[in-house]
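Student: Pasting a predicted model and its sequence here:
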Amino acid sequence: MSDTFSTSSRLDELEMRVVHQDQTIEDLNAAITAQWKLIERLEARLAQLSERVAAAEQSAGEDAPVNRPPPHY
């Protein structure tokens, strides 16, 4: 009888571990999915900013107007 109890308790412990591991896997998957979405948004924003910097660098090479007031005005 103690052998049956031991086997039953070991089986219960293994089942609890599997449930805990399944929950951990789901939590990790949710975290990875959220991080991936954030990375995609940041990559898109970086591309936009890179385009703006390139455009600003290109327009800075053009001649500035002669009668432009100083920046402190």
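Tutor: That came through, no problem.
Student: From now on I want contacts and neighbour counts done on CA atoms only, so please keep to that.
Tutor: Fine.
Student: Helix or strand for the residue nearest the centre of the chain, just tell me which one.
Tutor: Of all residues in the chain, the one closest to the mean position by CA atoms, centre = their mean is Q35, 2.2 Å from it. Using DSSP states H and E, Q35 falls within helix 2-60.
Student: packing partners for that helix?
Tutor: Here helix 2-60 touches no other helix or strand, going by 3 or more CA pairs under 8 Å, 6 or more residues apart in numbering; DSSP states H and E.
Student: Just the element for E62, please.
Tutor: Judged by DSSP H and E, E62 forms part of no helix or strand.
Student: ok, now how distant is it from Q21?
Tutor: From E62 over to Q21 the distance is 61 Å, taken as CA to CA, to the nearest Å.
Student: who's more crowded, those two?
Tutor: Q21 (12 against 8; other CA atoms under 10 Å).
Student: structure B:
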Amino acid sequence: MSLEQRVTDLESRMAFQDDTIQALNDVLVAQQRVVERLQLQIQALLKRQEEMVGQFGAFEEDAPPPHY
């Protein structure tokens, strides 16, 4: 195999690797956006739960279990 052919093969591999890295990066960015959105939703749900517990929590905590 000639030096020119080896260099061409390496350049071809590098181009494919660059494409693969870019595709993986795009997927990672999309997943990070999803994770951030889910974290915001969880925070909103926790806040809502705390508000609900503040309104009804004391009564439910002192109530006997349903099997009594």
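Tutor: Cool, the structure landed. From a predicted model like this one, the values you see are computed outputs, not experimental measurements.
Student: roughly how far apart are E51 of structure 2 and V34 of structure 2?
Tutor: For E51 of structure 2, the distance to V34 of structure 2 - CA to CA - is 26 Å.
Student: Residue in structure 2 paired with E26 of structure 1?
Tutor: Matched to structure 2 by TM-score structural alignment, E26 of structure 1 sits across from Q22.
Student: do R10 of structure 1 as well
Tutor: Using TM-score structural alignment, R10 of structure 1 pairs with R6 in structure 2.
Student: Roughly how far does that match sit from Q17 of structure 2?
Tutor: Taking CA to CA, one finds R6 of structure 2 at 16 Å from Q17 of structure 2.
Student: What's L45 of structure 2 aligned with over in structure 1?
Tutor: In structure 1, L45 of structure 2 lands on L49 (TM-score structural alignment).
Student: Look up how far R10 of structure 1 lies from that match.
Tutor: 58 Å.
Student: just K37 of structure 1 next, same as before
Tutor: 41 Å.
Student: Stretch 18-35 of structure 2 vs structure 1, average offset?
Tutor: Following the fit onto structure 1, the mean deviation recorded for stretch 18-35 of structure 2 is 0.6 Å by mean CA distance after the TM-score superposition for structure 1.
Student: Stretch 40-54 of structure 2 now?
Tutor: Looks like 0.5 Å for stretch 40-54 of structure 2 (mean CA distance after the TM-score superposition for structure 1).
Student: mean per-residue distance, stretch 7-15 of structure 2 to structure 1?
Tutor: Looks like 0.6 Å for stretch 7-15 of structure 2 (mean CA distance after the TM-score superposition for structure 1).
Student: Thanks a lot, catch you later.
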